[in-house]
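# Predicted model and sequence follow; I will ask about them next.
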Amino acid sequence: MTHVLSRRPARSLATALAAALVAALAAAPASAVPDDAAPSAAPERLYVDPFSTTLEAAASLEGDARADAQLLGSFPSATWFTGGTPDEVRAEVAGVVGRAAADDALPTLVAYNVPFRDCAQYSAGGATSTTEYVAWVDAFAAGIGDEHAIVVLEPDGLGIIPWYTTVNGEQEWCQPAEADPATAAAERFAQLQHAVDALGALPNVRVYLDGTHSGWLGVGDISDRLLRAGVERADGFFLNASNYVETERLLRYGTWISDCLHLSVNSWWEPQWCASQYHPADPDDVSTWTLTDAAYEQAFADTGVVRHPAEQAHFVVDTSRNGRGPWTAPAGAYPDPEVWCNPPDRGLGARPTLETGTALVDAFLWIKVPGESDGRCFRGTGGPLDPARGIEDPPAGAWFPEQAAELLDLAVPGVQRPTCHIDYTVHGTWPGGYVAQVWLRSTGTAPLDGWSLRWALADGEAVADAWGAVVTEEGAAVTAQHLAWNATVRPGGAVTFGFVGTRGAGAPTLPQLVTLDGRPCTVGG
C-alpha cells in the first residue's frame, strides 16, 4: 500500500469480534499473485473501456441518445462488479485489467457485493453470507493478479451498516430482519477488513474504502468507521460515490477525515472529538468552515502530531455528476424529495484524472457511471412516475437517456462535442471472416490535415488485410492512418477505407468508440 498510518487505535468489542470473524473465516487471503511479485510503475492515465456498459447502451440507441452515450463512453469510468460466482468474477475482472494493461492504462474497478448492500433498497443484493463474500473477494483479487488497478471497495459499505450503533451511541435506521442485530455490524467490518487485506496484498492495487460525503456523515463518525474497517492497511477512502456534492466541499471534508485519522492513530486523540462540517462549522455556510480548519490546527498543536501528507490516508473523489452541485427540490413539492435519486438538471463535474494538484487527493474519478439511473424515484408519491421529471425512471443501473443528455449539456466545465463522424459497415461475412468498410466524415469547420483512427476489436478478431489506409494492430487496438492521397478531409467531406477481418464464432463487432487523433467521433446512426 502507498500510504500507511503508523499505529492502530484501541479496538472496541465490535471491532475485536470483526477481527475474530476474519481470522476464523479466512486465515489468509487466497493466493492471487506469485509470492515474489513486486510493485511496478503504474500507468499515468486512466483506462477507457471500449466494451463498457455505457458503450453497450449506445449500441441499442439511435440519434442524439446514441451520440450522447458514445461521448460519455469516451471518458474513463469505473467498471462495477456486483455479483456472480467466484469463477465468473475472476474472469470478468481479469478481462478488464488485461485490456487495460495492454493499453498501458489504469482501470477503476468497483467491488459492490457486500451482504445487505444498500440495506435492501434500490440497489439491493450482494453476497448471502460472510463466507460467500470472502470467496467472492478472493476471486476478485485473483482476477487482478499483478496488474495495476484502482479498487473502490463497496460504495455505501460504511455509510449504511446493518444494525449499527454510531460512535455517538445512536442506533442507525438500517435494521434488516434477516440480519442478526448482535453481530451484523461486526460482520460488515469483518467483510471489509478481509477485502482490504486480500486486495492490499496485491503489489499494484490501490484500495479505497467508503468515506461517504460532506452532506452525510460527520468527520468523527466516518473516521471511526474507517478505522474499524481497516483503513490503516488501505490507501485511503473515496468520497461522493453516486452523489452530487461540489468538489470544493469534498476536498475540505476529505482533508478533515485524513487529519482526524492521523490524529486518532498517532496520539491520545479520539475520532468523536474531531471537528466536522457540522461543528463548529455550519454545513450550509461554507464561509464558516474556516472554524473547523482552525479546530484542526488547535488539535495538532494540542497533541504534538505533525501533518505528513505522504503518510496520511489519501482519498479519491467521484466527480461524475457534481458539476452543478446537489439538487434542491421546490419547498413542499414532494413528501420525500429523494434529492440523491436522479435529480434533474445536473451536470458532469471535473473530468477523470490522476493529476489533481492536491497532495492528499490521488484522483478525480467517475465512480458512478454517468447516464445510468439511480433507480425508480417516486419522491414519496405512489409512482410509477418520477414527479420531478414527469416520466418513469429506469431501474437502478439501466441507461437513462434524458439524464445523460442533461449531464452533457450542463457539464461544468463544458464538454466539447465531436467534430468527426464514422460510418462502419460490414458488407459480408463467412465462417471465420468478414469484410468491412469505414467512412470518416469531417463535421467541424476546419479541414483534417492527416488523420489517425483508433478502435478496439473484440476477442477473437483481427485484421487480415486493408486498403485505403495503413492499418496496424497492437493487442486489441486497431489504428488506421491516412495515405498520401487521402490525408486531407475538407469540412463536410469524407474519406473511406476498408479491411478484411477474421473472427471467432460470433458476429463481427461494430465499435461504439472510435477516436480521431485521440478525440472521440460519433459512430453510426
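That came in fine, so what should we check first?
# Every contact and neighbour count from this point should use C-alpha atoms.
OK.
# distance of L217 from W256?
Separation of L217 from W256 (CA to CA, to the nearest Å): 12 Å.
# who has more neighbours, the two?
W256 (22 against 17; other CA atoms under 10 Å).
# what's the nearest residue to the more buried one if we skip its chain neighbours?
V219 (6.8 Å; CA to CA, 6 or more residues apart in numbering).
# Over to S242?
Counting by CA to CA, 6+ apart, the residue nearest S242 is K368, at 4.8 Å.
# what residues are up against that neighbour?
77-78, 241-242, 318, 320 (CA atoms under 8 Å, 6 or more residues apart in numbering).
# can you pull the contacts of the residue sitting nearest the centre point of the chain?
Geometric centre of the chain, nearest residue: I367, 2.1 Å, by CA atoms, centre = their mean. By CA under 8 Å, 6+ apart, I367 lies in contact with 77-78, 108, 110, 152, 241-242, 318-320.
# And the residues you listed, which is closest to D393?
S242 (16.2 Å; CA to CA).
# Could I get the contacting residues of the closest one?
318, 320-321, 367-368.
# Please enumerate the strands of the stretch 1-150 of the chain.
Assigned by DSSP state E, counting those that start in this stretch, the stretch 1-150 of the chain shows strands spanning 79-81, 108-111, 149-153.
# what's stretch 101-110 in contact with?
42-48, 77-81, 96-97, 100, 147-155, 367, 475-477.
# That one spans what distance, first to last residue?
Terminal-residue distance, stretch 101-110 (CA to CA): 17 Å.
# Can I get the contacts of K368 in a markdown table including distance to L453?
Shown next, in a markdown table, are these (distance: CA to CA, whole Å):
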| residue | distance to L453 |
| --- | --- |
| S77 | 22 |
| A78 | 24 |
| A241 | 33 |
| S242 | 33 |
| D318 | 30 |
| S320 | 27 |
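# Structure two is appended below for comparative analysis:
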Amino acid sequence: MNFTRAARSPEFDTPTHHLQSIVDSKLSCPFIMHSLNMQALWALSPFLFSAARALPQASVTPTPSSSVPSSSAPAPTATAGGNPFEGYDLYVNPYYKSEVENIAIPSMTGSLAEKASAAANVPSFHWLDTADKVPQMGEFLEDIKSKNDAGANPPTAGIFVVYDLPDRDCAALASNGEYLISDGGVEKYKAYIDSIREQVEKYSDTQIILVIEPDSLANLVTNLNVEKCANAHDAYLECTNYALKQLNLPNVAMYLDAGHAGWLGWPANIGPAAELFASVYKDAGSPAAVRGLVTNVANYNAWSIDSCPSYTQGSEVCDEKTYINNFAPQLKSAGFDAHFIVDTGRNGNQPTGQSQWGDWCNVKNTGFGVRPTTDTGDELVDAFVWVKPGGESDGTSDSSAERYDAHCGYADALTPAPEAGTWFQAYFEQLVENANPSL
C-alpha cells in the first residue's frame, strides 16, 4: 500500500533504495511521513519517520515591511562566499506580516495580540511555489534595494524558497504543483528558473538567499518504490542541476532541502543521502553559490534535546544538531563541504504533542522557536531561520474534502483545520502561546 500525505507536508520515508530488495521482502509500501495506515507500520520498522512541509502564500502584494536583524556584524558586499547571513538583516515577508496583522490580530486581545504583533515582524521565507509568484519576488527585491540604497545598516537580504518542480512532492497525496513531467514540465520549470535568474541579475547588488526545492531530493533517497517518485527521478535531477547552475550568481547563496533527523538521519538512509547530495552538487559543477543544506523545513524537531521523545522510536538521531553533525562528515567525504541552516519556525516547544514521529499535520503542543539568528553555537550551522510561516494550515481535517489526509484527523492534530495553505487562527494562537523563547 502507498503512504500518502497532504499538500506540502511530510514525505513518506522508506529505508534507502539501496536496501529496497530487503524492504520489499518485508513490506510492499513506502515509508513514512504519511500513511493512511501509519499506525500499523510503526511496529514493523524503525525507519518510519516524517518531514513536514511549508505551505506557500497566496499571490498578494501587501505593503512591504521593514527587516529584522539576524546579525550585528558589519555590512559586507553581497557574495556567495562565507556565511551569507553574516552582516545582514533578513527581509520580513510582507505577505505573512499582512496575514498576521489583518487576519490574526483583530481577533486577539491583550498580551496575546502584542506577541502576535512581534511574530508578524519576524523574517520568514517567501515561497515561489508557482511561476506567477516570481514577479512578486521582484517587487520585494525592489523594496529591499530601496531600503539598502537609503542607507539600511546592516543591509537587508532577500529570502525565498524555490519550489515548483514538475510532479512536485512525488510521494504526496494532494500537493502536486503546476507542472507535469508528461506535459513539458521540465522545460516549463527551466523557464521558471530563468525568470528567477532575471530577477536576481536585475538586483545584483542585493544579497539573496534561496532554499531549493523542499520535498524533492530526499524522496530520491527513500521513496523510489513510489511509482511517481521513480518516474520523477531523472526530471528532479535534471531540473535541480539546471537550477543550481542558472542561479550560481555572486549575490546568491543556496541551500538544498535535506529533510530532517527523522527522515534521512537513520543509519540506512544517511550514507546514501550523502552520496546523492554530493553527486548533485558535483554534477552541477560544485557551484560557489551552493552553500549547503537546509533541514527541518516545516517540521517540529528540536535543534538539541537532552532526552529523545518517545515518538522518535528509539532513534539516537532525534534532533537536528545530531543529524547535521552526523551528516556533514559523510557529505564532506563524498565531496560536498556543506554548511547548514535549520528551520526553527515551529520547534520551540519540546516535546511536541506528536503521538508518532510521522504525525506531521497541524500537530498540537507546538510553538514558535528561536528567531532567525547566526548565533547557532555550531560552526556547521550558518543560521536558524523561519522557512515556513507559522499559522498556515498543513491540511484540512474535513474527511469529506478532496484533499483530506488522515493525519489531519489524528488525535494529535489540532482540529477543526482549514485547507492546506489557508490561515489557521487557532494554530497560530497555539504557536504564539507556546513560543520558546517567548515573543
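Cool, got the structure. What you see is a predicted model, and the numbers here were worked out from it, not measured in a lab.
# Please state their TM-score.
Taking TM-score structural alignment, normalised by the length of structure 2 as the basis, the two superposed chains have a TM-score of 0.64; 315 aligned residues with a CA RMSD of 3.1 Å.
# follow-up on the earlier one: relative to V316 of structure 1, how far out is the residue nearest to the centre of structure 1?
Applying CA to CA to I367 of structure 1 and V316 of structure 1 gives a distance of 10 Å.
# do G211 of structure 1 as well
10 Å.
# The residue nearest to W256 of structure 1 -> structure 2?
Alignment note: V219 of structure 1 maps to I270 in structure 2; criterion TM-score structural alignment.
# pretty sure that match contacts F327?
Yes. Assessed by CA atoms under 8 Å, I270 of structure 2 is found in contact with F327 at 6.6 Å.
# More neighbours: which of these two?
I270 (22 against 19).
# And T356 of structure 1, what's its match in structure 2?
Per TM-score structural alignment, T356 of structure 1 is aligned with T376.
# residue contacts, its match?
Taking CA under 8 Å, 6+ apart, we find T376 of structure 2 in contact with 382-384.
# do the same with V205 of structure 1
Contacts of V205 of structure 1 by CA under 8 Å, 6+ apart are 1, 147-151, 199.
# To which residue of structure 2 is W340 of structure 1 aligned?
In structure 2, W340 of structure 1 lands on W360 (TM-score structural alignment).
# who's in contact with the equivalent of I208 of structure 2 over in structure 1?
Aligned counterpart of I208 of structure 2 in structure 1: A149 (TM-score structural alignment). Contacts for A149 of structure 1 were tallied using CA under 8 Å, 6+ apart; they are 97, 106-109, 204-206.
# can the strands of the stretch 1-150 of structure 1 go into CSV with extra columns for distance to A398 of structure 1?
Output for those, formatted as CSV (distance: least, CA to CA, whole Å):
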stretch, distance to A398 of structure 1
strand 79-81, 13
strand 108-111, 17
strand 149-153, 20
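# so which of these gets nearest L407 of structure 1?
strand 79-81 (19.1 Å).
# What is the corresponding segment of structure 2 for the closest one?
Going by TM-score structural alignment, strand 79-81 of structure 1 sits over residues 126-128 in structure 2.
# what's the average distance of that stretch to structure 1?
By mean CA distance after the TM-score superposition for structure 1, the fitted stretch 126-128 of structure 2 averages 0.7 Å away from its aligned residues in structure 1.
# Okay, and the match of T356 of structure 1 sits in which element?
Element membership of T376 of structure 2, judged by DSSP states H and E, is empty: it is in no helix or strand.
# Aligned counterpart of N176 of structure 2 in structure 1, please.
Aligned partner of N176 of structure 2 by TM-score structural alignment: A124.
# Alignment lookup: the residue nearest to the centre of structure 1 to structure 2.
Looks like I367 of structure 1 aligns to V387 there (TM-score structural alignment).
# what about that match, which SS state?
coil (DSSP: H, G, I helix; E, B strand; the rest coil).
# Ignoring the adjacent residues along the chain, who's closest to it?
F125 (4.9 Å).
# Quick check: the one you found touching W386?
Yes. Between F125 of structure 2 and W386 there is a contact under CA under 8 Å: 6.6 Å.
# what about V134 of structure 1, how many neighbours?
25.
# Disregarding residues adjacent in the polypeptide, which is nearest to P39 of structure 1?
Counting by CA to CA, 6+ apart, the residue nearest P39 of structure 1 is P203, at 4.7 Å.
# That neighbour pairs with which position in structure 2?
Aligned by TM-score structural alignment, P203 of structure 1 pairs with P250 of structure 2.
# And for Q191 of structure 1?
Per TM-score structural alignment, Q191 of structure 1 is aligned with C239.
# Its match - how many residues pack around it?
21.
# rewinding a little: I'd assumed A37 was in contact with the residue nearest to P39 of structure 1.
Yes. Judged on CA under 8 Å, P203 of structure 1 makes contact with A37 at a distance of 6.6 Å.
# which residues of structure 2 fall in helices?
Here structure 2 has its helices, by DSSP state H, at 20-26, 38-41, 94-99, 110-120, 134-149, 185-202, 217-222, 227-246, 261-264, 267-283, 320-333, 425-433.
# and G185 of structure 2, what does it touch?
Contacts of G185 of structure 2 (CA under 8 Å, 6+ apart): 165-167, 179.
# Apply 7 Å and report the result again.
Taking CA atoms under 7 Å, 6 or more residues apart in numbering, we find G185 of structure 2 in contact with 166, 179.
# Good, wrapping up.
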